[in-house]
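Undergrad: The amino acid sequence is not available; the structure is as follows:
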């Protein structure tokens, strides 16, 4: 994806990251920009030590890291160096922006978005924001006042942003998932599982989910007893514990991270997931019956808001994180035995799918700056 000599003169910085929920849509937008204008030059800016520093180069794009961190709510002592990091990050951003001279800057959320877009706005460079959640993040709200355009996933976002700048596009989904060429049989075999058995995919997002992992761990044997298989993506913190727990169980595949998520979706009959906006966007596209366990500490509890949108449309089931240990596995086993309910959830979640958000965003950016 690196730029050749066919340079169109358009240069775009994409800032943000921290989790797959910010990184994968950012890469989808970059790919769509490249498709619309093959001569475009794209540079990512991310936070040093975060996931984007690995995932963006894997996707074929250049990334510059800056020293930035968020406010640590659990340990106030860890925030002592924060003002210095923030000041240093502004100097780093100024150097990167001066050297690259972008035509526009796109922010997708995450620590690095704020200093990059703030500087771009101060310099009069057009800025674009993608807000994936139904509850806008604070830094995006602050940046929205001076943004050129704000792309959102759902209606009702006027309470966070200037109405005239809003464009409802939905959330960009990775191309591999939109295209999904793998059939269920092949996908099941790639995880060493039996295509004839019901399969549940457990995913807590790119960094894992403690509440979900513990609930699965406690009731793991119930899956084999009910002839159900498990694809269990744990995130790094729980990976070793899960690997030890599943030893000798042929009905479970587990790992910290799934590189080819499209295969996991293709193999799954039912999905257990957090309710981040990007996870929901993907699940709508792949049309799977889902049990959502919203992350309870998300800002303004936006994951519960996200999940309830679907529950109201009979497009998902929701279980609170605090009740997951008692209720999650019994609910999954019950759903695995109720094909009619699976079909209803599948049809209703499929109606909410958006498959061209990345193209809509890319063409709106290029139209605004050319």
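TA: Perfect, I can see it now. Just so you know, these numbers come straight off a predicted model, no measurement behind them.
Undergrad: alpha carbons only for contacts and neighbour counts from here, please
TA: OK.
Undergrad: I'd say residue 324 and residue 212 touch.
TA: Yes: here residue 324 lies in contact with residue 212, judged by CA atoms under 8 Å, at a distance of 6.7 Å.
Undergrad: Compare those two (neighbour count), which wins?
TA: residue 212 (26 against 20; other CA atoms under 10 Å).
Undergrad: give the contact list for that one.
TA: 204, 293, 321, 324, 325 (CA atoms under 8 Å, 6 or more residues apart in numbering).
Undergrad: quick revisit: overlap in contacts of residue 324 and residue 212?
TA: residue 293.
Undergrad: okay, now the one to match up with it:
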């Protein structure tokens, strides 16, 4: 397979693409793969570091208010489509995949206009602007949440799940908790506000820390690199109990997940793919700062299946966080039921499903 893939801006668009590429390479080792992104997005660092051929185009997103920058955006879009067509003609892909972010808009649109098989993947429960635009031109659309299907032409929609799920589903216990001064085999909570951390979650977590002192479970709290020193200084007067460990960042976070009993964190698509793949009970605190509040919709998709709890950020307090966690950690049956429901909500063979769709549209 000659696969050209594009997506960027955030990890939520990049990591599913990398997971899909990994599975394609396993199943078809002779595949040729090219990733197209921008020089400014996270993909410009993450993709080359993963050893994947990488090319760039210049493009920017539309401003949501009237702005002269939007004239530049239109110009860059038209130019980027021309540049993308040139890349496509040179690489000669069998299929072009877009995983979201405005960069894939030009690439997938160009491919469709050149008659190349095209597929887009929507990770969230609310459709992104780029994917809604592309849905008119592509052959198939992969989704992870049933709710989002109404945003796209019905005949094009395929429920695939998130390829990130298949990437983590086979991870076994690594016993890495001891690397952070925690006990292996003891009930463990992971509090994690995303790769950069989240101020409200951080401040509430550390203020709640003393309440965990006499509990028979332990807490691993990840602040994010940019917040660590500030949190440490601002709350220097709080004595952290022995069963509460604060760290700035964890490399290879998925390796820890099989040893985690409850996760507290955001409701981004990649996080939920990991949580459901491994069947981990969770307390979700959706970010209120994302487009169309899609993390709340993501979270509700699990809450409605009794696979997670949700605390909205404006309702997050030391009391609400402690009560939610203490209730879960003291009720084995409730955790097991939530874990089973989470696993039912996941898709363990998501990459395989996407590859099957790609094979079908390549030979349409």
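TA: Ah, there it is. On a predicted model such as this, the values are computed, not experimentally measured, just so you know.
Undergrad: TM-score for the pair, please.
TA: The TM-score (TM-score structural alignment, normalised by the length of the second structure) is 0.87; 358 aligned residues with a CA RMSD of 2.8 Å.
Undergrad: quick revisit: could you dump the contacts of residue 212 of the first structure into a markdown table and include distance to residue 277 of the first structure and secondary structure?
TA: Below are the contacts of residue 212 of the first structure laid out as a markdown table (distance: CA to CA, whole Å; DSSP: H, G, I helix; E, B strand; the rest coil):
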| residue | distance to residue 277 of the first structure | secondary structure |
| --- | --- | --- |
| 204 | 13 | coil |
| 293 | 13 | coil |
| 321 | 17 | helix |
| 324 | 20 | helix |
| 325 | 24 | helix |
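Undergrad: Mind putting these into JSON lines with distance to residue 43 of the first structure?
TA: Formatted as JSON lines, the contacts of residue 212 of the first structure follow (distance: CA to CA, whole Å):
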{"residue": "204", "distance to residue 43 of the first structure": "29"}
{"residue": "293", "distance to residue 43 of the first structure": "35"}
{"residue": "321", "distance to residue 43 of the first structure": "38"}
{"residue": "324", "distance to residue 43 of the first structure": "41"}
{"residue": "325", "distance to residue 43 of the first structure": "43"}
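Undergrad: Not including adjacent chain positions, what is the nearest residue to residue 177 of the second structure?
TA: Leaving aside its chain neighbours, residue 177 of the second structure sits nearest to residue 184 (5.9 Å; criterion: CA to CA, 6 or more residues apart in numbering).
Undergrad: Would you agree that neighbour falls within a strand?
TA: No: with DSSP: H, G, I helix; E, B strand; the rest coil as the criterion, residue 184 of the second structure is coil rather than part of a strand.
Undergrad: mind checking what it lines up with in the first structure?
TA: Superposed on the first structure with TM-score structural alignment, residue 184 of the second structure falls opposite residue 195.
Undergrad: and what of residue 263 of the second structure?
TA: Under TM-score structural alignment, residue 263 of the second structure pairs with residue 271 in the first structure.
Undergrad: That match and residue 186 of the first structure, how far apart?
TA: Distance from residue 271 of the first structure to residue 186 of the first structure, counting by CA to CA, to the nearest Å: 18 Å.
Undergrad: Looking at those two now, which is surrounded by more residues?
TA: residue 271 (22 against 15).
Undergrad: mean shift of the lengthiest helix in the first structure relative to the second structure?
TA: Secondary structure of the first structure per DSSP state H: the longest helix is helix 82-100. Following the fit onto the second structure, the mean deviation recorded for helix 82-100 of the first structure is 3.7 Å by mean CA distance after the TM-score superposition for the first structure.
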